[in-house]
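Trainee: Below are the sequence and a predicted model; questions follow.
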Amino acid sequence: MNAPATTDLPVVVIGAGPSGLAAAAHLVDRGLEPLVLEAGPAAGSAVREWSHVRLFSAWGEVVDPAAEKLLAPTGWVKPEPGGYPTGGDWAEQYLQPLAAVLGDRVRLGARVTGVSRQGRDRVVDADREQQAFTVHVAHADGTEQRLTARAVIDASGTWSTPSPIGGDGLPALGERTAADRISYRVPDLEDPAIRARYAGKRTAVIGSGASAFTALAYLADLAEETDGTHTTWILRRGISGSTFGGGEADQLPARGALGLAAKAAVDHGYADAVTGFRTTAVERDGEQLVLVAEDGRRLDPVDEVIVLTGFRPDLSFLAELRLDLDERLQAPVGLAPLIDPNQHSCGTVYPHGVNELSHPEQDVYLVGMKSYGRAPTFLAMTGYEQVRSIAAALAGDREAAERVELTLPETGVCGGAGLFDQPEAAGENSGGGCCAAPATFTLGAPATSSGGY
């Protein structure tokens, strides 16, 4: 029996965030038809959940060229390239207009629950690559649907699966039962209800990446205005000259400033740092919580806990596909060596594309933050280069697919975490290290190294 033709089918893109919508724009530019499936009610639904957080990449670095080309005929005006958008700005001024231009190619309230080859589970070899993909979708109105696709680009991100408190990657004992006092997001202190939750309270912040820095800075501002507000900053490692990032040496200045703001929170006494603390249990002490480390240490009771230990990919709906993922990072094996924080001493992640993102299952790709698995070194520009390369490959232009068309800025930081444009992506499972040996760092002293964290 002849295999069904797939060339007339759309390329299904999972997720209408920055990388997903950029993928659609590049596919349109290549004459291919995308179908973007977004689980949330609006384009950039995940980005909107951190609308209060400012990116440390400027507008000029977070607008995809193919998307800009698609938007230009509509009269859309690109924001001033040197300005720094918040998540809300990014969603409203760029992602929403882009989704509007794509029109019916974007379907909202459409959650992908499974992807497979039509008539083939992951065990079956016969004629596998000749079969279209089947994509199972659950719609917001309760209906279900099966779609067919010539290729699948998963840009669903990692926002929905934050990492837990436990230093072993599992929830700490008591973490679930204390859920009413634990948050996994940078707090929006402009929201009166959220502000009241932390004002005049003792809060533990767990994490060592840019999201933790942001939370420390926000809570330090709150402490200046409200008596009794104090933060305990919990790190699984020690503090060195690289802990607070590149500072003024960082060529992404907003990122360098963020590290300096976190350092200032400690220097001014708004936060106390507790190092080498790997949480194993969360215990109730009346209305407060006590964190217990695996070495037996117990911290003073706190009112709230903010967990910013990174994210991990949800791979459950891809279980019937043959993916080749690194056993540690859960990233494509071709990409993992470029981003592995256990191996890399320098924060620069080289541009990459279809070759590094391919799997044994032909024409299925994980892109954007999802492609990095548990690694925290993601930039929006990197995701845009990924989808440019993949769209070229799907269009049959292998030369363009393998050509590098991106030059990343020098990071000014060396080490695992901090190169991301999605809050909370940087986690404490990322490695430390620096391009040069880190200088000794003393709390209260000026930073003496431009190393990363």
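Mentor: Looks like it arrived, so ask away. Numbers count the residues shown, from 1 in each chain.

Trainee: use CA for all of it now, contacts and neighbours both
Mentor: Noted.

Trainee: hmm, who's touching stretch 49-68?
Mentor: The contact list for stretch 49-68 (Cα atoms under 8 Å, 6 or more residues apart in numbering) reads 21-22, 25-26, 29, 78-89, 94, 98, 186, 188, 252-255, 380-381, 384, 421-423.

Trainee: buried subset of those?
Mentor: 21-22, 25-26, 29, 79, 84-89, 94, 98, 186, 188, 252-255, 380-381, 384, 421-423 (16 or more other Cα atoms under 10 Å).

Trainee: OK, contacts around Pro97?
Mentor: When contacts are counted by Cα under 8 Å, 6+ apart, Pro97 is found next to Leu71, Trp76.

Trainee: Which of the helices or strands spans it?
Mentor: With elements delineated by DSSP states H and E, Pro97 resides in helix 96-102, which encompasses its position.

Trainee: Ok, Leu32 next?
Mentor: With elements delineated by DSSP H and E, Leu32 resides in a region that no helix or strand encompasses.

Trainee: what are the ranges of the helices in the stretch 301-450 of the chain?
Mentor: Listed in chain order, the helices of the stretch 301-450 of the chain (DSSP state H, counting those that start in this stretch) span residues 336-339, 354-357, 380-394, 398-402.

Trainee: how about the longest one: buried residues?
Mentor: Buried positions in helix 380-394, judged by neighbour count with 16+ other Cα under 10 Å: 380-394.

Trainee: Which other helices and strands does that helix contact?
Mentor: helix 18-29, helix 59-62, helix 354-357, helix 398-402 (3 or more Cα pairs under 8 Å, 6 or more residues apart in numbering; DSSP states H and E).

Trainee: Distance from the third one to the middle of the chain?
Mentor: To tie it back to what came earlier, the one meant is helix 354-357. Relative to its chain's centre, helix 354-357 lies at 19 Å (Cα atoms, centre = their mean, to the nearest Å).

Trainee: do the same with the second one
Mentor: Remark: helix 59-62 is offset 17 Å from the chain centroid, using Cα atoms, centre = their mean.

Trainee: For Ala3, list the residues it contacts.
Mentor: Shown here is Ala3, whose contacts under the criterion Cα under 8 Å, 6+ apart are Asp127, Gln130, Gln131.

Trainee: Could I get those residues in CSV, plus columns for secondary structure, distance to Leu219 and neighbour count?
Mentor: CSV is the format used below for the contacts of Ala3 (DSSP: H, G, I helix; E, B strand; the rest coil; distance: Cα to Cα, whole Å; neighbours: other Cα atoms under 10 Å):
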residue, secondary structure, distance to Leu219, neighbour count
Asp127, coil, 58, 10
Gln130, helix, 55, 16
Gln131, coil, 53, 20
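
Trainee: another one to put next to it:
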Amino acid sequence: MTLIDLTVPTLQRRGLDTLPVAIIGAGPVGLAAAANLVERGIDFVIYEAGDEIASSIRQWGHTRLFSPWQHVIDPASSRLLEAAGWQALAPEALPTGTELVEQYLEPLAALDEIAGRIRTGVKVEAVTRQGMDRTRTARRAATPFLLRARTADGVEEYTARAVIDTSGTYAHPNSLGSSGLDPLGLADVADRVSHALPDVLGRERARFAGRHTTVVGAGHSAANTLLALAELAEQEPGTRITWLIRNVSAVRVTTSDDDGLAARASIGRRVDALVAAGRITVIDRFEIVRLGRTDDGVRLVGARDGELVEHDTDLVVSATGFRPDLDMLREIRLELDDIVEAPKRLAPLIDPNVHTCGTVEPHGFAELTHPEPGFFLAGMKSYGRAPTFLLATGYEQVRSITAWLAGDLAAATNVELVLPETGVCSTSLAAEASSCGTNDASSCCS
């Protein structure tokens, strides 16, 4: 493991103080980073790939968060908003993704201290050092970062003193294939494969009504979609549901009664009941090898018990989780865990085999530091492929990072985080039936 000096928090001595901090992504954690930088008096620019802030959340706006407002609002952001006359929201109410955007994130982004520093429609495609690839070491820490981005006008470049990448993972789903690669034939049926958390009961209702949908995945994003489809099937004759998993059972959804997360156990019981009643057909131990187009839909070809088998369906929902986009960081010196693809010091704290949302330990800049001075992954992207991220954790991450950037080492190292027992995740179910734990949907909150 590379030794990293964590005792030199200021960037002024490197001659970079005239440049802004670059924040990649204008979601909840990116905007929280901005709020903390405002309080620290440090200039910044936010680069958002979408045409509006929080573009990923808007795609799953129909989803209701599991945790109430009191757990999904960043403290620094709240202070700035209240100083501008914003009225605090009912702490125990459970917002949807759309409400999170409209009632909290949009007012935050509209503040005078932040609004002029947001650049939408700017997709950062690469981060490096100005005039340096990853192999050059001399004066590296004193050299500005260079961000190359695609905009409506073409390709542009920007410089920064530091970079906080909060771009999330929602736009980069895991593969349908068990190998980690896209199955053969995916491009031919792409129009019949849906991203995780489709709005089955809302704007996409006509697409799913009266059709046979196969949901692929063993997490709570899959479970949420299964329950929504079951409700649709009650209202729309001919709607059929198949649940396809690669293991013997969906251990992350089907939980025991002694589960410490009562709501998580509840969602598992509801899905189990639908399966037992024959309303959801389960195909287990199915390893997708390739996809093919049929007259009416999709043919999934997979390995099951050592033999190739076929499954025909009208539509496929890919609810297999998410992964970080690391291609944009090829010229940055990263130190990532070999398995989870999270920062190496953070990985043991978020291992999904050990931790759920509510048991992740507080962590800050020290656990998020890479051999590239001044570069940080934060929010869901910092969790790599682990699905245990929660907003409160991301807020504490950027509070610590911005304290370090300001030279306040004491505040940067004093990380504290009090989590509700069930964590801060999301679900598309009604409040009383929502879930948490190892919930793929929690990665939407990046």
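Mentor: Perfect, thanks for sending it. These figures come from a predicted structure and were not determined experimentally.

Trainee: quick one on the thing from earlier: so for the helix holding Pro97 of the first structure, what gets flagged as buried?
Mentor: The neighbour-count criterion (16+ other Cα under 10 Å) identifies Gln96, Pro97, Leu98, Ala99, Val101, Leu102 as the buried residues of helix 96-102 of the first structure.

Trainee: Same check on stretch 179-188 of the first structure?
Mentor: Along stretch 179-188 of the first structure, these residues count as buried under the neighbour rule (16+ other Cα under 10 Å): Arg181, Ile182, Tyr184, Arg185, Val186, Pro187, Asp188.

Trainee: neighbouring contacts of stretch 380-394 of the first structure?
Mentor: Residues from elsewhere that reach stretch 380-394 of the first structure, judged by Cα under 8 Å, 6+ apart: 18-19, 22-23, 26-27, 30, 61-62, 64, 351-354, 363, 367-369, 398, 400-406, 408, 420-421.

Trainee: Please tell me which residues of the second structure that stretch aligns onto.
Mentor: Mapped onto the second structure using TM-score structural alignment, stretch 380-394 of the first structure spans residues 391-405.

Trainee: Quick one: distance of the matching stretch to the chain centre.
Mentor: From the chain centre to the centre of stretch 391-405 of the second structure is a distance of 16 Å (Cα atoms, centre = their mean).

Trainee: How about stretch 82-99 of the first structure?
Mentor: On the basis of Cα atoms, centre = their mean, the separation between the geometric centre of stretch 82-99 of the first structure and that of its chain is 17 Å.

Trainee: Stretch 36-43 of the second structure too?
Mentor: Counting by Cα atoms, centre = their mean, stretch 36-43 of the second structure comes out at 25 Å from the chain centroid.

Trainee: what do you get for stretch 78-94 of the second structure?
Mentor: Using Cα atoms, centre = their mean, we find the averaged C-alpha position of stretch 78-94 of the second structure to lie 24 Å away from the chain's own average C-alpha position.

Trainee: need the strands for the stretch 1-150 of the second structure, in chain order.
Mentor: In the stretch 1-150 of the second structure, the segments counted as strands under DSSP state E, counting those that start in this stretch are 21-24, 44-48, 64-65, 118-120, 123-129, 145-151.

Trainee: Adding mean neighbour count and distance to Val253 of the second structure as columns, could you present those in a markdown table?
Mentor: As requested, these are exported to a markdown table (neighbours: other Cα atoms under 10 Å; distance: least, Cα to Cα, whole Å):
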| stretch | mean neighbour count | distance to Val253 of the second structure |
| --- | --- | --- |
| strand 21-24 | 26 | 32 |
| strand 44-48 | 24 | 33 |
| strand 64-65 | 26 | 17 |
| strand 118-120 | 20 | 37 |
| strand 123-129 | 21 | 35 |
| strand 145-151 | 20 | 39 |
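
Trainee: which stretch among those strands comes nearest Gly219 of the second structure?
Mentor: strand 64-65 (16.1 Å; Cα to Cα).

Trainee: and for the closest one, what span of the first structure is it aligned with?
Mentor: The alignment places strand 64-65 of the second structure over residues 54-55 of the first structure (TM-score structural alignment).

Trainee: try stretch 364-371 of the second structure
Mentor: Stretch 364-371 of the second structure corresponds to residues 353-360 in the first structure, going by TM-score structural alignment.

Trainee: Contacts for the matching stretch next, please.
Mentor: Counting by Cα under 8 Å, 6+ apart, residues outside stretch 353-360 of the first structure touching it are 322-324, 332-335, 364-367, 371, 385-390, 393, 401-402, 404.

Trainee: Repeat that for stretch 181-197 of the first structure.
Mentor: By Cα under 8 Å, 6+ apart, stretch 181-197 of the first structure touches 50, 52-53, 162, 175, 211-212, 214-215, 218, 303-308, 423-424.

Trainee: on that earlier part again, mean distance, the match of stretch 380-394 of the first structure to its aligned residues in the first structure?
Mentor: Average distance, stretch 391-405 of the second structure versus aligned residues of the first structure after superposition (mean Cα distance after the TM-score superposition for the first structure): 0.6 Å.

Trainee: Validate this expectation: Trp233 of the first structure resides in a helix.
Mentor: No. Trp233 of the first structure is assigned strand when assessed by DSSP: H, G, I helix; E, B strand; the rest coil, not a helix.

Trainee: which residues touch it?
Mentor: Under the criterion of Cα under 8 Å, 6+ apart, the contact list for Trp233 of the first structure reads Ala204, Val205, Ile206, Gly207, Leu216, Ala271, Asp272, Ala273, Val274.

Trainee: Just the ones of those residues in helices?
Mentor: Taking DSSP state H as the definition of helices, the contacts of Trp233 of the first structure contribute Leu216.

Trainee: Mind checking which of the contacts of Trp233 of the first structure are in strands?
Mentor: When the contacts of Trp233 of the first structure are checked against strands using DSSP state E, the ones located there are Ala204, Val205, Ile206, Ala271, Asp272, Ala273, Val274.

Trainee: Tell me the one among those nearest to Leu35 of the first structure.
Mentor: If you rank those by distance to Leu35 of the first structure using Cα to Cα, Ile206 comes first, at 38.6 Å.

Trainee: Leu338 of the first structure maps to what in the second structure?
Mentor: Residue pairing (TM-score structural alignment): Leu338 of the first structure is matched to Leu349 of the second structure.

Trainee: does that match really touch Glu361, like I thought?
Mentor: Yes. Under the criterion of Cα atoms under 8 Å, Leu349 of the second structure lies in contact with Glu361, with a separation of 6.2 Å.

Trainee: and Gly228 of the first structure, what pairs with it in the second structure?
Mentor: Taking TM-score structural alignment as the alignment basis, one finds that Gly228 of the first structure is matched in the second structure by Gly238.
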